[in-house]
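**Student:** sequence plus predicted model, see below.
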Amino acid sequence: MVSAASALLLARFQFAFTVGVHIVFPAFSIGLAAYLAVLEGLWLKTDKQVYLDLYRYWIKIFSVVFGMGVVSGLVMSYEFGTNWSVFSQKAGPITGVLLSYEVMTAFFLEAGFLGVMLFGMNKVGRGLHFAATCCVSVGTLISMTWILASNSWMQTPAGYSIDPATGRFMPESWLAIIFNPSFPYRLVHMGMAAFLSVAFIIGGTAAWHMMRDKRKGQPISQPVKVMFSMAMWMATIVAPLQILAGDAHGLNTLKHQPVKIAALEGDWETESRAPEILFGIPNMKTEHTDYAIKLPFAGSLILTHSLDGKVPGMKDFPADQRPPSPIIFFTFRIMIALGMLMAATGFLSLYMRWRGRLFTSPLLHRMALVMAPSGFLALLCGWVTTEVGRQPWTVYGLLRTADSVSPIMLPSMAISMTAFVVVYVIVFGTGIGILLRMLSRQPEEGEHDLSEQGTASVLGTRSHPETVLSSPDHGAR
């Protein structure tokens, strides 16, 4: 029994580890593909060289990020079969179909136009190349839509029936399955998270180059100024909207998954005019949040938009149906804090823009640099909050995680987990190092097209002119 429980824990950790690594790259691809489409559209509309320079600079980043996203996503397909075969067998008639739709629509769209986007700038007309960029961008959004439809159905299942003979979830209404109660809120929240994450990477990169140019006594290049300005506009507009989207998502979660809200808030007793616990340490054994620092009435006001609103407590639910509160209590607060800091950065940039100091403010540049990874950190914290908060269920309220795992042995899980960690650290650690090296090179006026450079040249090392960067392999996605 102890061995089985430990194997289950390792299976959960392995999937969390692989998804945690993977989720960053698709989010990066989604936001960056949209940014590339905007840049190329502005270039076609204005014929300003600076937009083409930025397009050529960021498409090199996109090619590496997209490739790592494909590679990191391969593993999870196998994990469904090796580690979570019972889940796949029972929920496959719904989740398997939704994920196959993602391959048939989004993947084929991306794969069909990716080569033109990466290497066709000087080989096809401007209009066709822009169409290819837009198709890749739309493909990333469609991919996100199908994946979130599947995951949201696991959070708030709808439109199904259960076969009494096999226990399998059978589709009854695909519209109800796809547009399940949490799907619209999570789609908007995730989409804006991707755009915001990329905006802060772009803004942080520009801030780094401006600070380095200032130390060297060099003037700031026009491409750096433009990308910093665009990134700060995105932060100013989208960060507050993301906070509003998060609030709407929270109201939806309170309605459909009240125990998750109770756990992430650290609330044990159901009460009206509930306080907001700003800090504390939830104790699952004593059923109390220790060292709690509370803000009176704020819990009801935030969660129900009413001072008299009733906030659920975990004691209303059986102990074996409560998610681990200490984990999501802190990941939720980290996410909220980062969201507030992102909004503050956007407002600071707006003030500096009004003062005419957008490109000269050391405070803004330092803040933008420090906040560069904040979007992805908030995204990871939000993902942990959502997925751990669903426990102990894989399909909320219907299929337990403990009943979804394959009959695997602890030694096998331990070996595969160790192998995953070692390989991921080497492969993706190297990939992230390459990305940082590419970002450390400042975009230049008259930036070369990707197809004009060799692989080593793109990565910042020497290459022969005839060496061409090969397209990321999509075939095994």
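**Tutor:** The structure has been received and is ready for your questions.
**Student:** only C-alpha atoms from now on, for both contacts and neighbour counts.
**Tutor:** Will do.
**Student:** contacts only, for residue 130.
**Tutor:** 37, 40-41, 117 (Cα atoms under 8 Å, 6 or more residues apart in numbering).
**Student:** oh sorry, the question was meant for residue 330
**Tutor:** residue 264.
**Student:** buried residues, the helix or strand harbouring it. List them.
**Tutor:** Assigning secondary structure by DSSP states H and E places residue 330 in helix 325-355. Within helix 325-355, the residues scored as buried using 16 or more other Cα atoms under 10 Å are 325-336, 338-339, 341-350, 352-353.
**Student:** put this next to the first one:
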Amino acid sequence: MDALFLARLQFAFTISFHIVFPALTIGLASYLAVLEALWLRTHRRVFLDLFHFWEKVFAVAFGMGVVSGLVMAYQFGTNWSGFSTFAGGVTGPLLTYEVLTAFFLEAGFLGVMLFGMQRVGPGLHFVATVMVAMGTLISATWILASNSWMQTPQGHAIIDGRIVPVDWLQVIFNPSFPYRLVHMVLAAYLATALLVVASAAWHLLRGRDHEGIRTMLAMGIGMLVLVAPLQAFVGDLHGLNTAQHQPAKLAALEGHWENRPGEAVPLILFGLPDMEAEQTRYAVEIPNLGSVLLTHSWDGQFPGLKEFPKADRPNSLVVFWSFRLMVGLGFLMIFMAAWGAWLFRGRRIYQARRYLRFALAMGPAGVVAMLAGWVTTEVGRQPWVVYGVMRTADAVSAHSAAQVGFTLTVFIVVYAFVFGAGTVYLLRIIARGPEVQESEPQGGAGRMRQPMRPLSGAPDRFDEPAAGAQEGVPHGH
């Protein structure tokens, strides 16, 4: 484990923690805007109750996302000074634009959204909620523009050993940017929908059945029905784009080593890619399907890993399985959506305990699939930090392995304590569930049962009865 490997491991560790929280804030912010819009349109109390419930989850996730993002950003200077020196002319302004447009927009309206419902009026409060939701999407746009440029760089020149942007439109709207942006936003919506459905399933399995819980379940499954198949379609387009601009990555995640003249490429379902032997062992194949999916022709071919120098090949074993984990979970989401939509016929879903247990187990699936997708994206780009322009080995700072290993250990210990506690707290809020039939709209600092701080929004125990719940509703273990 040299300094390069440990620096990569440290960045992977911190970004794996960080990406979960912005993804949840992207999905939850849009969900909150929809809930408030439905409340303003229908005046049904259930939508306001759900808004107040999920805004507590959003507030905690937003806070942890900000903290983890700041820590991650500092690593560009500490561990990756070579990259910052060489490519900072592009990535620096893009991240600055994210702060100036998205973060300031979110921060400016966040307080109004959390505490101002009875101070600014429902119309202006809804505008604040929409602004926060827009801020999360704008933030994702700039971050994905920067990452996509590193994957498919264009619009720049190398002058005096540094990258200089010459066409910002080409830099931002690089070839992979539209696919990555849509793919990531849909992944955030899927992760949020699965969290909402799992929360509803948790309460239904424990006998807490009221309009708020049923509405959560219906809205979550509705989102899955819309987004899960769309994500599969976008993923196919993204794969075709990868085949065009990053063929070595595509060959690695397919475990494809070489073409035979006149033969179609099979789809390898399972196997063990061996980088040394240059073959995929124990391959389970479907003839011609690789050609059909990746070239949209019956006998089309795409480059195999042997067509690239060994020094330019990504680790096929890692991306082969991370990609299959992401795709496998995606198919389970589509199945879950279809099963749930079928059970809604006759309103049988609220008593379908087998489905509710499955939905509860699928709660983390969106986050796991998203992390697997990021592993596929980032490991598949190796050995390049800027694809085809700068190698990762040239981007790392001149630290010793002991120095990087020490900071990595500190990160692991601190993150386990801070974000472990934050995750447990989020689960406690979700376990409490939405409060129903409150007498008046809540929203001001100091108002009855509307805490000024998100940290006062959860019970001391997972099974503590929710304040304001209907009398007679069971709260069993």
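**Tutor:** Nice, thanks for sending it over. This is a predicted model, so every value here is computed, not measured.
**Student:** TM-score of the superposition?
**Tutor:** The TM-score (TM-score structural alignment, normalised by the length of structure 1) is 0.93; 451 aligned residues with a Cα RMSD of 1.2 Å.
**Student:** in a markdown table, list the contacts of residue 130 of structure 1 along with neighbour count and secondary structure.
**Tutor:** A markdown table is the format used below for the contacts of residue 130 of structure 1 (neighbours: other Cα atoms under 10 Å; DSSP: H, G, I helix; E, B strand; the rest coil):
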| residue | neighbour count | secondary structure |
| --- | --- | --- |
| 37 | 21 | helix |
| 40 | 25 | helix |
| 41 | 19 | helix |
| 117 | 24 | helix |
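**Student:** which one of those residues is nearest to residue 449 of structure 1?
**Tutor:** Residue 449 of structure 1 lies nearest to residue 117 out of these, by Cα to Cα, at 11.0 Å.
**Student:** would you mind finding the match for the closest one in structure 2?
**Tutor:** The pairwise alignment with structure 2 assigns residue 117 of structure 1 to residue 113, based on TM-score structural alignment.
**Student:** and residue 76 of structure 1, by the same measure?
**Tutor:** So, by TM-score structural alignment, residue 76 of structure 1 is matched to residue 72.
**Student:** go on, residue 37 of structure 1?
**Tutor:** Match for residue 37 of structure 1 (TM-score structural alignment): residue 33.
**Student:** next one: residue 89 of structure 1
**Tutor:** Under TM-score structural alignment, residue 89 of structure 1 pairs with residue 85 in structure 2.
**Student:** nearest residue to its match in space, please, no chain neighbours.
**Tutor:** What sits nearest to residue 85 of structure 2 in space, not counting adjacent residues and going by Cα to Cα, 6 or more residues apart in numbering, is residue 162, at 7.1 Å.
**Student:** wait, what's in contact with whatever residue of structure 1 lines up with that neighbour?
**Tutor:** When structure 1 is aligned by TM-score structural alignment, the residue opposite residue 162 of structure 2 is residue 168. Shown in contact with residue 168 of structure 1 (Cα under 8 Å, 6+ apart): 89-91, 93, 162.
**Student:** ok, residue 168 of structure 1 to residue 401 of structure 1 distance?
**Tutor:** Residue 168 of structure 1 is 15 Å from residue 401 of structure 1, where distance means Cα to Cα, to the nearest Å.
**Student:** and stretch 293-312 of structure 1, what's buried?
**Tutor:** Result for stretch 293-312 of structure 1 [16+ other Cα under 10 Å]: buried residues 297-304, 307, 309-312.
**Student:** okay, those residues in TSV with secondary structure next?
**Tutor:** Formatted as TSV, these follow (DSSP: H, G, I helix; E, B strand; the rest coil):
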residue	secondary structure
297	coil
298	helix
299	helix
300	helix
301	helix
302	helix
303	helix
304	helix
307	coil
309	coil
310	strand
311	strand
312	coil
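**Student:** quick one: which of the residues you listed is nearest residue 236 of structure 1?
**Tutor:** When the buried residues of stretch 293-312 of structure 1 are compared for distance to residue 236 of structure 1 (Cα to Cα), residue 302 wins out at 22.7 Å.
**Student:** show me the contacts for that closest one.
**Tutor:** With contact set as Cα under 8 Å, 6+ apart, residue 302 of structure 1 has no partners.
**Student:** sorry, back to before: after the helix holding residue 330 of structure 1, which helix or strand is next? Please name it.
**Tutor:** Heading C-terminal from helix 325-355 of structure 1 (DSSP H and E), you reach helix 362-370.
**Student:** which residue numbers in structure 2 go with that following helix?
**Tutor:** Using TM-score structural alignment, helix 362-370 of structure 1 pairs with 353-361 in structure 2.
**Student:** follow-up on the earlier one: check which helix or strand the match of residue 89 of structure 1 maps to.
**Tutor:** helix 81-97.
**Student:** buried residues in that helix, which are they?
**Tutor:** Buried-residue list, helix 81-97 of structure 2, by 16+ other Cα under 10 Å: 81-84, 86-88, 90-91, 94-95, 97.
**Student:** now swap in stretch 270-278 of structure 1 and tell me
**Tutor:** So, applying 16+ other Cα under 10 Å, buried residues of stretch 270-278 of structure 1: 271-277.
**Student:** what's the span of that stretch, first residue to last?
**Tutor:** End residues of stretch 270-278 of structure 1 are separated by 18 Å (Cα to Cα).
**Student:** and for that stretch, what's in contact with it?
**Tutor:** By Cα under 8 Å, 6+ apart, stretch 270-278 of structure 1 touches 265-266, 292-301, 307-316.
**Student:** now swap in stretch 382-397 of structure 1 and tell me
**Tutor:** By Cα under 8 Å, 6+ apart, stretch 382-397 of structure 1 touches 87, 153-157, 260, 263-264, 320-325, 327-328, 331-332, 335, 399-402, 404.
**Student:** so it corresponds to what in structure 2?
**Tutor:** Aligning stretch 382-397 of structure 1 against structure 2 (TM-score structural alignment) gives residues 373-388.
**Student:** follow-up on the earlier one: what angle separates the helix holding residue 330 of structure 1 from helix 362-370?
**Tutor:** 140 degrees (axes from the mean of the first three to the mean of the last three Cα atoms, to 10 degrees).
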